[in-house]
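1. I would like the atomic coordinates for the input below:
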Amino acid sequence: MTILITYPKKKIEPFYRLQLANKTDVCYFPLRHLVPKELSREEREKIAQAKNLMLTSPFAAEYYSKKIARLNRQATLYVVSSKMANELKARGVANRIEVGTEENRQALIHKVEAENLTKVVWLLGDVALSHYQTVIGDKVVVYQNMWTEADQGELLLTMLQHKFQQFLVTSTSAAQRLLKSLNKLDSNNEEQQAIFYVLGESTGKYLESHHLRVVYPSEKQNVLDNIIQKIINHGGEGNE
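-> Model (predicted):
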């Protein structure tokens, strides 16, 4: 079995990388280039005045700690996972940090609504912005999720060179880019037999809408580790 993983190799724990390599042939192919964005004066002022900063992804958390933490060291930081919280602390961030009950944006949105939070600012990527239009608080795009036609062509070439039976798809944008290449291959039957492992419901539902076999994490936290364990222990059916 050969698997394509749409997540950076260096972001996966060495222990799991070794176990995956012993289990199957692995191709790491992140379907994105995350590019930090220079903030305007108005955007920096919004961050400085916030009481609650919502960090919606590991890259947003990294951006905050490395580039703009000095703007606001009093705001409470809300993150989607305990791993993000630990990484922020390891980088010297002293703000109070709250972790969502589940590793998804909906858990953070629920916190804002349930706790009636005020002076909320969301730090996010440009692709994710459309999902937050009706959400309480200001939105500041701190990075761009880039993908070019040349990238798409390289992905298609990689898929022509390998016969992937499994995919770990870590975002809806990655799923869209992956299916664009899959649809160009004359492999409908193989595609229907492949297993698509995902981290969350939005990605899973998108793939299921294309009649593909999807496997979800069985836990709401540590979803990346959980789904990798499922791949290593492969044998489950789709749509779990």
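
2. C-alpha only now, for contacts and for neighbours.
-> Noted.

3. just the helices in this protein please.
-> 14-23, 41-49, 58-63, 82-90, 105-114, 149-161, 172-182, 188-193, 201-208, 223-232 (DSSP state H).

4. packing partners for the third one?
-> In this case it means helix 58-63. helix 82-90, strand 120-125, strand 138-146 (3 or more Cα pairs under 8 Å, 6 or more residues apart in numbering; DSSP states H and E).

5. here is the second sequence; please produce its structure so I can put it next to the first one:
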Amino acid sequence: MPPEHPDDDHGPRRVRVLLADDQRLVRAGFASILDDEPDIEVVGEASDGAEAVALARALRPDIVLMDIRMPGTDGLTATERIVGDERLADVRVVILTTFDVDDHVYGALRAGASGFLVKDTEPEELLRGIRVCARGDALIAPTVTRRLIAEFAGRVRRPDPGPRLAALTEREREVMALVAAGLTNDEIARRLVLSPATAKTHVSRIMTKLAVRDRAQLVILAYETGMITPGWLTRPGGAA
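-> Have a look, this model is predicted:
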């Protein structure tokens, strides 16, 4: 649930959303859907990436719905600037794209975006996605995660575990591999015979050790370091 508003004793505050798209009609359409929800508020609109970064810094929204292709400063560059700004550590970027598998989307996820939505998504999915990200979760359906990350991370010629994974315990490596398979904390708990709280703690500790923002980046790192490889999920012993 969104955090309580410090100036409001009557319940949780609304999720604050910044829209970034170069097409005014697209922004208007999203704003119309979002403003009808009692728990969501559109706090600003940007027509390019530079404006999105400036408004993110000024307004500190919970979520930025970011079009990937915009004139001038594009969505990928804007995402990198927002994610790289320590003052915006609580801001989550959700990429808007026309196609659900796209090199630019993969780049945005590597840059720290918390997920993506296709522009023609159903209103219910848009609302669900915003609420998911507002809770701090990554917005990528497991099936899409597998296809997207396997397709692009699988192009890495020589996976390099480097020193980062050395910090993980054997149990944490097991948990990370299951996160990369798209399993939820509850599913990981059942698979490893843990409590959901313990599974959640493992995931949080892994993200802290590896300095990643969310599960989306964990998935990418798992592929790029060779922890798992395309096809792993369908082989005997895989998580699927």
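
6. what's the TM between chain one and chain two?
-> The TM-score (TM-score structural alignment, normalised by the length of structure 1) is 0.37; 115 aligned residues with a Cα RMSD of 3.6 Å.

7. and the helices and strands packed on helix 58-63 of structure 1: which comes nearest Ala114 of structure 1?
-> Smallest distance to Ala114 of structure 1 across the helices and strands packed on helix 58-63 of structure 1 (Cα to Cα): 13.3 Å, for strand 120-125.

8. re earlier: return the most buried member of the helices of structure 1.
-> helix 58-63 (a mean of 20; mean count of other Cα atoms under 10 Å).

9. check which helix or strand covers Ile188 of structure 2.
-> helix 185-192 (DSSP states H and E).

10. isn't Ile227 of structure 1 right up against Tyr197?
-> Yes - if you go by Cα atoms under 8 Å, Ile227 of structure 1 and Tyr197 touch, sitting 6.9 Å apart.

11. picking up where we left off before, quick check: buried residues in whichever helix or strand comes after the helix holding Ile188 of structure 2?
-> Reading on from helix 185-192 of structure 2 to the C-terminus, the next helix or strand found by DSSP H and E is helix 196-210. By 16 or more other Cα atoms under 10 Å, the buried positions in helix 196-210 of structure 2 come out as 196, 199-200, 202-203, 206-207, 210.

12. tell me what the next helix or strand after helix 196-210 of structure 2 is packed against?
-> Following helix 196-210 of structure 2 in sequence order, the next helix or strand is helix 215-224 (DSSP H and E). Counting contacts by 3+ Cα pairs under 8 Å, 6+ apart, helix 215-224 of structure 2 is packed against helix 103-111, helix 142-153, helix 170-180.

13. and those as CSV, adding mean neighbour count and distance to Ala216 of structure 2?
-> Below are those laid out as CSV (neighbours: other Cα atoms under 10 Å; distance: least, Cα to Cα, whole Å):
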stretch, mean neighbour count, distance to Ala216 of structure 2
helix 103-111, 19, 7
helix 142-153, 17, 8
helix 170-180, 19, 8
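
14. can you list these in a markdown table and add distance to Val15 of structure 2?
-> A markdown table is the format used below for these (distance: least, Cα to Cα, whole Å):
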| stretch | distance to Val15 of structure 2 |
| --- | --- |
| helix 103-111 | 22 |
| helix 142-153 | 24 |
| helix 170-180 | 26 |
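
15. out of the ones you listed, which gets nearest to Glu124 of structure 2?
-> So among these, helix 142-153 is nearest, using Cα to Cα, at 17.9 Å.

16. relative to helix 170-180, how tilted is that closest one?
-> Helix 142-153 of structure 2 runs at 100 degrees relative to helix 170-180, counting by axes from the mean of the first three to the mean of the last three Cα atoms, to 10 degrees.

17. before we move on, back to that, can I get the helices and strands packed on helix 58-63 of structure 1 in CSV with distance to Leu55 of structure 1?
-> Converted to CSV, the helices and strands packed on helix 58-63 of structure 1 look like this (distance: least, Cα to Cα, whole Å):
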stretch, distance to Leu55 of structure 1
helix 82-90, 9
strand 120-125, 5
strand 138-146, 10
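
18. let me know which of these is the nearest to Leu53 of structure 1.
-> That would be strand 120-125 among these, by Cα to Cα, at 5.0 Å.

19. got a markdown table for the helices of structure 1, with distance to Val142 of structure 1 too?
-> As requested, these are exported to a markdown table (distance: least, Cα to Cα, whole Å):
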| stretch | distance to Val142 of structure 1 |
| --- | --- |
| helix 14-23 | 29 |
| helix 41-49 | 9 |
| helix 58-63 | 7 |
| helix 82-90 | 17 |
| helix 105-114 | 16 |
| helix 149-161 | 22 |
| helix 172-182 | 17 |
| helix 188-193 | 35 |
| helix 201-208 | 22 |
| helix 223-232 | 23 |
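
20. now Asn145 of structure 1, nearest residue through space, not along the chain?
-> Leu34 (4.8 Å; Cα to Cα, 6 or more residues apart in numbering).

21. circling back to that earlier point, so which of the buried residues of helix 196-210 of structure 2 is the closest to Phe116 of structure 2?
-> Met207 (19.8 Å).

22. from memory the closest one sits against Leu218, does it?
-> Yes - at 7.2 Å, Met207 of structure 2 counts as touching Leu218 under the criterion of Cα under 8 Å.

23. hang on, the earlier thing: which one of the helices and strands packed on helix 215-224 of structure 2 lies nearest to Leu34 of structure 2?
-> Closest among those, once you apply Cα to Cα, is helix 103-111, at 23.0 Å.

24. what's the angle between that closest one and helix 142-153?
-> 100 degrees.
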